[in-house]
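S.K.: sequence plus predicted model, see below.
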Amino acid sequence: MAEHKRKRSDLGMQPEEVRARASALREEMEGLLRYFREVMAEDLGLGSCGGATSQKGAIACFMEESDLPLSRLGEVIHARLKEGDWKGKGDLTVAAVKGVVVAVGQRVAYGIPNPDADVLEDESPSCLWCWEV
């Protein structure tokens, strides 16, 4: 005869204590997310990518640590390259930029994983997406 395991619904805590702990954890998580966004927003002086000697190098520089989804990242980098003095920029397309982004980097989630997320396009703030070269 198989024994049925009972689930412990209260974990030895009163409902008020469970709600208080959940609220405290939610506040702590929101604070950590705010801190992460502040740190990511700091300008490290690398935004110009002036040291890059090729379009591929400049794309890698512009994409590094960005949290944007691929579609928007491709458009932003394309616009920045069009503004700069890059060889062959007349032939450059958003699709080509996105192709280089996917070839030289990957988008990593440092936050709460979402198994159903589209890795290249998800914008869930709790995932803490970051492009890495």
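M.R.: Nice, thanks for sending it over.
S.K.: from now on I want contacts and neighbour counts done on CA atoms only, so please keep to that.
M.R.: Noted.
S.K.: quick one, helices of the protein?
M.R.: In the chain, the helices defined using DSSP state H lie at 15-41, 55-63, 70-83, 94-104.
S.K.: quick one, which of these is nearest to Leu120?
M.R.: helix 70-83 (5.4 Å; C-alpha to C-alpha).
S.K.: quick check: buried residues in that closest one?
M.R.: Leu70, Leu73, Gly74, Glu75, Val76, Ile77, His78, Arg80, Leu81 (16 or more other C-alpha atoms under 10 Å).
S.K.: do stretch 110-127 as well
M.R.: So, applying 16+ other C-alpha under 10 Å, buried residues of stretch 110-127: Val119, Leu120, Asp122, Cys127.
S.K.: highest mean neighbour count across the helices of the chain, which stretch is it?
M.R.: helix 55-63 (a mean of 21; mean count of other C-alpha atoms under 10 Å).
S.K.: quick one: residues in contact with that helix.
M.R.: Outside of helix 55-63, the residues within contact range by C-alpha atoms under 8 Å, 6 or more residues apart in numbering are 46-47, 49, 52, 73, 77, 81, 86-87, 97, 100-101, 104-105, 131-133.
S.K.: next up, a structure to set beside the first:
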Amino acid sequence: MTEVEPMKIGIGDETKPNTNDPDQKKKPLKRKRLEPSLCKASPEEKQAKIDSLRNEIISLVRFCKELVLENRRALLENVEKVGNSSASLNCMIACLMEESDLPLFKLVDEIFEKVKGRTGNGESVTKASVKSTVLMIGQRLCYGVASAEADLLEDETECALWCWEVRDLKLMPKLVRGPVKVRRTCRKKIHERITAVLGKFLLL
């Protein structure tokens, strides 16, 4: 029986397109241009958007202030329960300072009026000692919109939403630590939203 020789298929023999042939090159796709009316807002639409963003920022600032005012009473109520010692004096100053929006010099005056007559480390409290304690246990944060040149400790711009916070919550009475943490989280969320809205505002 005659053996049939297998057929050889030359893969390399297939005709390949000539990539060097200019006729074979793909033509670049042209991007469709948007009509001017679709990509550019009218002055009226732009102003309406600006007003909307501005009103949202104002509402956020107002809400943040109301949040602090409604809940700060609980902190101030705890001041009268604090004892008369060096540690309790720091606790008292912490309660008086937490969530205050005052500039440093006004905050020191306000706290001093409420703690004068007490003793700290065996010495009578002075404005200088109150200021030193405030700067040691607290920090002033901006949750709104502040100028780059603003004085971190003394600026009083309303839209900056300045807020004093105790660095270590252990200085605060246990009963208020939880609510204070929640309000701090709320302020951070408000700050994030204000930053986002401001970014949109600047793009207009």
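M.R.: Great, that's in hand. Computed from a prediction, not measured in an experiment: that's the story for all the values here.
S.K.: need the TM-score from the superposition.
M.R.: Scored by TM-score structural alignment, normalised by the length of the first structure, the superposition of the two chains gives a TM-score of 0.81; 121 aligned residues with a C-alpha RMSD of 2.1 Å.
S.K.: one step back: and the two most separated of the buried residues of helix 70-83 of the first structure?
M.R.: Leu70 and Leu81 (16.0 Å).
S.K.: residue contacts, the residue nearest to the spatial centre of the first structure?
M.R.: Centroid-nearest residue in the first structure, with C-alpha atoms, centre = their mean: Trp129, separated by 1.6 Å. Applying C-alpha under 8 Å, 6+ apart to Trp129 of the first structure gives the contacts Ser66, Asp67, Leu68, Arg107, Val108, Ala109, Tyr110, Gly111, Glu123.
S.K.: how near is it to Val108 of the first structure?
M.R.: To Val108 of the first structure, Trp129 of the first structure is 6 Å away according to C-alpha to C-alpha, to the nearest Å.
S.K.: what stretch of the second structure lies opposite stretch 94-105 of the first structure in the alignment?
M.R.: Alignment of stretch 94-105 of the first structure against the second structure: residues 127-138, by TM-score structural alignment.
S.K.: what sits up against the matching stretch?
M.R.: 90, 93-94, 97, 104, 108-109, 111-112, 164-168.
S.K.: swap in stretch 114-121 of the first structure?
M.R.: Here stretch 114-121 of the first structure has contacts from Pro69, Leu70, Ser71, Arg107, Val108, Cys127, using C-alpha under 8 Å, 6+ apart.
S.K.: and it, how far from the chain's centre?
M.R.: 11 Å (C-alpha atoms, centre = their mean, to the nearest Å).
S.K.: so Ser66 of the first structure makes contact with Trp131?
M.R.: Yes. If you go by C-alpha atoms under 8 Å, Ser66 of the first structure and Trp131 touch, sitting 5.4 Å apart.
S.K.: compare those two (neighbour count), which wins?
M.R.: Each of Ser66 of the first structure and Trp131 has its neighbours counted (other C-alpha atoms under 10 Å); Trp131 has more, 23 against 17.
S.K.: against Ser147 of the second structure, how distant is the residue mapped onto that one from the second structure?
M.R.: Counting by TM-score structural alignment, Trp131 of the first structure corresponds to Trp164 in the second structure. According to C-alpha to C-alpha, Trp164 of the second structure stands 18 Å off from Ser147 of the second structure.
S.K.: how close does Arg80 of the first structure get to Pro115 of the first structure?
M.R.: Counting by C-alpha to C-alpha, the gap from Arg80 of the first structure to Pro115 of the first structure is 33 Å.
S.K.: still on that earlier bit, I'd like the contacts of stretch 127-138 of the second structure as CSV, with distance to Thr185 of the second structure appended.
M.R.: As requested, the contacts of stretch 127-138 of the second structure are exported to CSV (distance: C-alpha to C-alpha, whole Å):
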residue, distance to Thr185 of the second structure
Asn90, 24
Ile93, 22
Ala94, 19
Met97, 18
Leu104, 23
Val108, 26
Asp109, 29
Ile111, 26
Phe112, 29
Trp164, 14
Glu165, 12
Val166, 14
Arg167, 15
Asp168, 16
